[in-house]
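1. Structure for this input, please:
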Amino acid sequence: MNRATSEINGILLMNKPQGFTSHDVVAKLRGILHTRKIGHGGTLDPLATGVLPVFVGGATKAADFAAAQDKEYVAGFTLGLCTDTQDVTGRTLRTSEKKVCRAEAERVLAGFLGPQKQVPPMYSAVKVNGRKLYDLARKGKEVERPARDINVCALELLAFDETARRGSLRCVVSKGTYVRTLVSDFGEALGSLAVMHSLVRTRAGAYALENCRTFDEVERAMDDGSIQDLLLPTDSLFPDFPAVILTDEGAERIVRGAVVFPRQAQGLPEQENALCRVYHGGRFLMLGQVRRLDKGGLGLFVYKNFR
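-> A predicted model of the protein is given here:
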């Protein structure tokens, strides 16, 4: 591995192609970038396309933060059909001939807004008693799955063809939400059935689809030595966290794990447990957390290092 390759660090926004799993994307990039220090932030099914943040080098330690952020999707759905996977790749279980008008679809869809419980599908990577559900599903087994807390932050019907019984919807959802399950539940609530026939992740946290790259672009950048220019800095993942600028003394203290006092940290939030981006000399160092000191007052502590 040459020196330039070993120093690749940051967040690569990929437009995941259909037919690839998230792990497939990481495996292919591992070969292109010649590094094993790489991971993704938020799984997409093979059917889906769109935003997949990929973390390289020290940025891999930030992948869990990306997975926890809200995501935006555009999902295509077909009414009158139910499959074992809740999308068009599965085996048909039931059909329905019920006709649905747009007004009814919009009324029912509005009922799915907000915090709610969702039962994950059998064809998912969720584990029950230590076993992944899709492993059981492939053996024809179905087990009881505990419902999980999710939040549907936004939901709108973008298009609906009453005759073809096909449409698309836009949704903004919390971590752990299965859009194909949302589509399936929507169909049941209509008194019909529904499967997802397409899915595009248009945003993951602050990262939008228009800023994503293809494999060809990454390969060209590796060939001409500009690969680092395609990667976003790790702190781009935290645009809503306040920035704290350390003095030389403060930087020296925090890099060895010691508490930093307010006089050494410009912009330190006056709120206990607040997370913030920590900088020194124009360079992002880490995420810090404000905590109360034993002798009173607040101090800045290391929360997460990305070196």
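2. C-alpha from now on. contacts and neighbour counts both.
-> Fine.
3. Name the helix or strand for residue 134, please.
-> Applying DSSP states H and E as the criterion places residue 134 in helix 133-138.
4. So which bits of that helix are buried?
-> 133-134, 136-137 (16 or more other C-alpha atoms under 10 Å).
5. Could you do stretch 184-193 as well?
-> 184-187, 189-190, 192-193.
6. What segments of the stretch 151-300 of the chain are strands?
-> 166-173, 194-204, 207-208, 243-246, 265-266, 275-280, 283-292, 298-305 (DSSP state E, counting those that start in this stretch).
7. possible to save those strands as JSON lines with mean neighbour count and distance to residue 235?
-> Below are the strands of the stretch 151-300 of the chain laid out as JSON lines (neighbours: other C-alpha atoms under 10 Å; distance: least, C-alpha to C-alpha, whole Å):
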{"stretch": "strand 166-173", "mean neighbour count": "20", "distance to residue 235": "23"}
{"stretch": "strand 194-204", "mean neighbour count": "24", "distance to residue 235": "15"}
{"stretch": "strand 207-208", "mean neighbour count": "18", "distance to residue 235": "12"}
{"stretch": "strand 243-246", "mean neighbour count": "22", "distance to residue 235": "10"}
{"stretch": "strand 265-266", "mean neighbour count": "20", "distance to residue 235": "18"}
{"stretch": "strand 275-280", "mean neighbour count": "23", "distance to residue 235": "7"}
{"stretch": "strand 283-292", "mean neighbour count": "20", "distance to residue 235": "7"}
{"stretch": "strand 298-305", "mean neighbour count": "20", "distance to residue 235": "11"}
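8. Select, out of the ones you listed, the one closest to residue 50.
-> strand 194-204 (4.6 Å; C-alpha to C-alpha).
9. Which other helices and strands does that closest one contact?
-> strand 49-56, strand 71-79, strand 81-83, helix 179-189 (3 or more C-alpha pairs under 8 Å, 6 or more residues apart in numbering; DSSP states H and E).
10. Measure how that strand sits relative to strand 49-56, angle-wise.
-> Here strand 194-204 runs at an angle of 50 degrees relative to strand 49-56 (axes from the mean of the first three to the mean of the last three C-alpha atoms, to 10 degrees).
11. And this one, please, so the two structures can be compared:
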Amino acid sequence: VEGRKEYIAEFTLGVQTVTGDDSGEVVKTMPVPAFSKQELEVVLAQFTGKQMQLPPMYSAIKINGKKLYQLARQGVEVERTARPIEVYKLELLHYTANSFTVRVACSKGTYIRVLGEDLATALGTCGTMSFLLRTQVGAYTIDKACTLQEIAENPEACAAEPLTAVAELPKLKVNARQAARITNGVRTTVAQTADGRYVLLGPGDEFLGIVRCEQERLQAEKILEHYPMPEE
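-> Sure, this is the predicted structure:
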């Protein structure tokens, strides 16, 4: 969830839908002004970097206990607050007179549909997302993905190493006694450990779980394996 995400996305210009993609009802059409590749790349550069983005109504964000898309389906629109996001890369792959395809690398919480609508507005028209392929999330890339058929035939062969799920967290190796205490729910002091979240490794580099450190004291956050208390 925390990791960097990458997509290939196509946006069709001159039409806008209620959902922001081509599955929704068309709510607006506009003429598409002529633009060159250079002009399009200038607009893409404007949307690269840190920015604020308003979440769409058709999203799973909850307000007062209800998901926005549930309210949207009832015809209710509520006020949303813009959220900080970051677009690390916005690379033009292909374009026509009324569409363009980009490779997007972005932070969590980025709505590609909204990015497409904003890009279209900057080009002087409206737009909607007509294709989306997620090619990376964190340490997982599409070239290492398996089909549903491959998973059904041999699920174990398709499983990734557990540590890939937490590849972006720093690792913290502890001794046997510390490992036993932490994995059994006891807050444990580990001197000179900075505040933050860590992958907890046992004395033999066993992946034991995820811990949080505050003022050199470690608290279990998610334990995968309980380490046995060593004999005195």
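12. out of the helices and strands packed on strand 194-204 of the first structure, nearest to residue 64 of the first structure?
-> Of those, nearest to residue 64 of the first structure by C-alpha to C-alpha is strand 49-56, at 10.2 Å.
13. what comes up buried for the helix or strand immediately after that closest one in the chain?
-> Counting by DSSP H and E, the next helix or strand C-terminal to strand 49-56 of the first structure is helix 63-67. Buried residues in helix 63-67 of the first structure, counting neighbours by 16+ other C-alpha under 10 Å, are found at 63, 66-67.
14. Kindly report the same for stretch 46-53 of the second structure.
-> Buried residues in stretch 46-53 of the second structure (16+ other C-alpha under 10 Å): 47-48, 53.
15. Kindly report the same for stretch 175-182 of the second structure.
-> 177-182.
16. Could you tell me where that stretch falls in the first structure?
-> The aligned range for stretch 175-182 of the second structure in the first structure is 247-254, by TM-score structural alignment.
17. Could you find the counterpart of residue 23 of the second structure in the first structure?
-> So residue 23 of the second structure corresponds to residue 89, using TM-score structural alignment.
18. helix/strand/coil for its match?
-> coil (DSSP: H, G, I helix; E, B strand; the rest coil).
19. how much space between residue 30 of the first structure and residue 24 of the first structure?
-> 10 Å (C-alpha to C-alpha, to the nearest Å).
20. For these two, indicate the residue with more neighbours.
-> residue 30 (16 against 13; other C-alpha atoms under 10 Å).
21. residues in the second structure aligned with the host helix or strand of that one?
-> Counting by DSSP H and E, the element that carries residue 30 of the first structure is helix 22-33. Residues of the second structure offer no counterpart to helix 22-33 of the first structure, counting by TM-score structural alignment.
22. do the same with stretch 194-201 of the first structure
-> Against the second structure, stretch 194-201 of the first structure falls on residues 127-134 (TM-score structural alignment).
23. With the first structure overlaid, how far apart is that stretch on average?
-> Once fitted to the first structure, stretch 127-134 of the second structure is off its aligned match by 0.6 Å on average (mean C-alpha distance after the TM-score superposition for the first structure).
24. neighbouring contacts of that stretch?
-> Residues outside stretch 127-134 of the second structure that contact it (C-alpha atoms under 8 Å, 6 or more residues apart in numbering): 5-17, 20-22, 112-113, 116-117, 120-121, 142.
25. how distant is it from the center of its chain?
-> 16 Å (C-alpha atoms, centre = their mean, to the nearest Å).
26. again, but for stretch 103-120 of the first structure
-> For stretch 103-120 of the first structure, the distance to the chain centre is 21 Å (C-alpha atoms, centre = their mean).
27. What is the end-to-end distance of it?
-> 28 Å.
28. Just tell me the aligned range of that stretch in the second structure.
-> Under TM-score structural alignment, the match for stretch 103-120 of the first structure is residues 38-55.
29. what does that stretch rub up against?
-> Counting by C-alpha under 8 Å, 6+ apart, 80-92, 110-111, 114, 119, 122-123 sit against stretch 38-55 of the second structure.
30. just stretch 143-163 of the second structure next, same as before
-> residue 207.
31. I only care about the contacts of stretch 127-134 of the second structure that end up buried; give me the ChimeraX line for that.
-> Taking 16+ other C-alpha under 10 Å as the burial criterion, the selection of buried members of these in ChimeraX is written as:
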select :5,6,7,8,9,10,11,12,13,14,15,16,17,20,21,22,112,113,116,117,120
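32. so what's the residue mapped onto residue 198 of the second structure from the first structure up against?
-> Per TM-score structural alignment, the equivalent position to residue 198 of the second structure in the first structure is residue 276. Neighbour list for residue 276 of the first structure: 241-244, 269, 287-289 [criterion: C-alpha under 8 Å, 6+ apart].
33. Which of the residues you listed are conserved in the second structure?
-> For these, the aligned pairs still in contact in the second structure (both residues aligned by TM-score structural alignment, their matches' C-alpha atoms under 8 Å) are 241-244, 287-289.
34. From residue 211 of the second structure, how far out is residue 193 of the second structure?
-> 12 Å.
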